[in-house]
Each structure stands twice: as C-alpha cells, then as structure tokens.
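Enquirer: below are the sequence and a predicted model for it; my questions follow.
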Amino acid sequence: MTGVIVAVSISTSKGERKTPAPLVHVRENYGIIGDAHAGDWHRQVSLLAQESIDKMRAMGLDVNAGDFAENLTTSGIDLLALPVGSKLAVGPVVLQISQIGKVCHTRCAIYYQAGDCVMPKEGIFATVLSGGVIRPNDTIEILELAA
C-alpha cells in the first residue's frame, strides 16, 4: 500500500498548530529539525491522514494540513491499520510507528470549535530510523507491517 505526503508542517512551540513548509529535514533518532516535538522520545514525528482532516471539514470546520499539529499529512494510506512497530518509507526516510492516538490533557481550539478532534484517535506517531528530506508529493509506503 502506498500513499502520498500532502503536506509537511513544523512549529517551534508545542501546543500550537504547525505551519506548512516546502520541505523538512529529518534526523535519525531525533525527528524533524526545527520542530518542537523532535528529540529523544517516542513521538519524534506525527502523521495524520488528509481523510481525517476531511472528516472535520465535513463537520463545518475550516481546517487544513498542520492545524492538528501533525508533521506529515498523508493521503491514500490507511494509517490506522498500521500496528505499532510497522515501518514506513518516505524517500530515504524510514519511520517506525511508536504510538497510535494520544491523550490530550488540555482541550485545543479545534475541540472547542467542533466538539471533537481527530488527533487523539487518528493521529499516528513515529520514531526516525533513517533520516533525509521529506517534501509534499513524496510517496509514503509500508516497508514492514508489525506482527
């Protein structure tokens, strides 16, 4: 199964929407250079499907890539079907799924606008096994499904 990267986004502070970028530099065992969520932990890169963003649009929200604080917005790949431990390739970058969903300790602006948010249920997090550059329109593919 392959998909495409719709957008790449970063932010310098946690807890805010990310800004789309023309490309991002991804460092092994670290994450996206210049992004607040990079570092030595299990959520170095976040992914969210465009299809999830479209669900929120259908609820009447004016939302776009990066608005849910995701680094990589994807299309055409079923992120929620990937078990923890699965590996993805985006060009030279290899990501390993480390977490599906997350607990939001505080409600974000999206939650207050819509009464719901997709990131806690549909956001995917990964560590970086191999670095490189990721751009919009790059192909994302499953390298290995975890058992």
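Expert: Looks like it arrived, so ask away. Residues are numbered from 1 along each chain as shown.

Enquirer: please count neighbours and contacts with C-alpha atoms only from this point.
Expert: Fine.

Enquirer: what about the most centrally placed residue in the chain, which helix or strand?
Expert: In the chain, the C-alpha nearest the mean C-alpha coordinate belongs to Leu47, at 1.5 Å (C-alpha atoms, centre = their mean). In this structure, Leu47 is located in strand 45-49 according to DSSP states H and E.

Enquirer: put this beside the first:
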Amino acid sequence: MTRASVVSVGLDSAHRFSKRPVDSITLLEGLGIEGDAHFGRTVQHRSRVARDPGQPNLRQVHLMHAELFDDLAALGFEVAPSALGENVTTRGVDLLGLPTGTVLALGQEARVEITGLRNPCLQIDRFESGLLKAVVGRDDAGELVRKAGVMGVVVQGGRVASGDVVAVERPPRPWAPLEPV
C-alpha cells in the first residue's frame, strides 16, 4: 500500500487562478498559508468578500488529489500541481470521500480541518476549454460530483513540503458528507 503524501505545495500572493509551486509553505493557525492571497480569518475569495466580507474563511487551504491529474491526462488534459489553484496536492488520500471535519496531519506539525468541497467555476474552462466538464460529473444516482478538491482551515500551524506524510483523522460518527463551501 502506498503511503499518503504531499506531492506538491503552492501559493500566490495575488488572486490569480493558478498558484506558484514552491519548495514549502507555512501554515498559520486560524489564518491559512503565509503569503497566499486567501490568508485571513475572514473570507478572502473576491466574490464572497463582495457579498459579505465578515464571514469566516472556510477556504484557507485548497487541497487536491494528484489522482485527478491522472484521470484528466487519460482524457487528454495536461494539468500540473498548483495549476488549478490548489495549495496542497496529495497522493494516496481519497479527499473527496472524507467526511466534513476530518483533520489532515500534513508533515510533522501542520493540521488542516476539511470544511467542504471546492465548487468548480467557469475559470477552469478559461484555463483549458472543456476542463470544467471533466472535473464535474454525475454519480450513478445522477447526483452532481465535484472533483476539484476540498477546502480547509488551519487548526495547527507548521511547515509543509512535498514528500511530507499525510495522516487522516476522521471525526466521531455520525459523519457529515462534504458540501461545497
């Protein structure tokens, strides 16, 4: 069995679609990723700030599974880590199958609590035409499936780098499924 790990980390100080891959990122408790445009206790996503700038920032860290890139490559899309705006790219963790409130231990210190799903937007198609349809699908029951990663808040700070181990700590049952945040 492959151990769960961090494949890549990225950040960007401006509100651009893609992040810049870096060697490591520093997570600060309750705030997010130092130097990233989404850093803060209150919402930083521009459209959400316009609606209500005082709402809590449930999107401090964007995590995406590298297995999605494998699936996209099979469809003819070439997507690299951080290109879709994620801060942390993982491998070996079923991010989309985790319940709300799951805590991911990233490396030696950092811990991120999963708050919900990323809701893919039209910017994905601006990045590469047809990609939005590839990251949004339907399950066997016809329900919408969002595949573009999960969002979380920093509950314990620390440095995170590619190669770091990821440990999954699910909350007590009953589990609440992930919803878009």
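Expert: Now that the structure is in, tell me what you want to look at. Just so it is clear, the model here is predicted, and its values are computed rather than measured.

Enquirer: still on that earlier bit, list the contacts of the corresponding residue of structure 2 for the residue nearest to the centre of structure 1.
Expert: Matched to structure 2 by TM-score structural alignment, Leu47 of structure 1 sits across from Leu63. With contact set as C-alpha atoms under 8 Å, 6 or more residues apart in numbering, Leu63 of structure 2 has these partners: Glu86, Asn87, Val88, Thr89, Thr90, Gly149, Val150, Met151, Gly152.

Enquirer: what's the distance between Leu63 of structure 2 and Ile124 of structure 2?
Expert: 16 Å (C-alpha to C-alpha, to the nearest Å).

Enquirer: do the same with Gly130 of structure 2
Expert: 8 Å.

Enquirer: which one of those two is surrounded by more residues?
Expert: For Gly130 of structure 2 versus Ile124, neighbours defined as other C-alpha atoms under 10 Å are more numerous around Ile124 (21 against 13).

Enquirer: can you tell me which residues contact the closest residue to that one other than its chain neighbours?
Expert: Spatial nearest neighbour of Ile124 of structure 2, excluding adjacent residues (C-alpha to C-alpha, 6 or more residues apart in numbering): Leu132 at 5.4 Å. By C-alpha under 8 Å, 6+ apart, the residues touching Leu132 of structure 2 are Pro120, Cys121, Leu122, Ile124, Asp125.

Enquirer: skipping adjacent residues, who's closest to the second one in space?
Expert: What it means is Cys121 of structure 2. Leu132 (7.3 Å).

Enquirer: which residues does the aligned partner of Glu70 of structure 1 in structure 2 contact?
Expert: Using TM-score structural alignment, the equivalent of Glu70 of structure 1 in structure 2 is Glu86. Counting by C-alpha under 8 Å, 6+ apart, Glu86 of structure 2 makes contact with Val9, Gly10, Leu11, Ser18, Lys19, Val61, His62, Leu63, Met64, Gly149.

Enquirer: what's the angle from the helix or strand the second one falls within to strand 61-65?
Expert: Here Gly10 of structure 2 sits within strand 5-11, counting by DSSP H and E. For strand 5-11 of structure 2 against strand 61-65, the angle between stretch directions is 140 degrees (axes from the mean of the first three to the mean of the last three C-alpha atoms, to 10 degrees).
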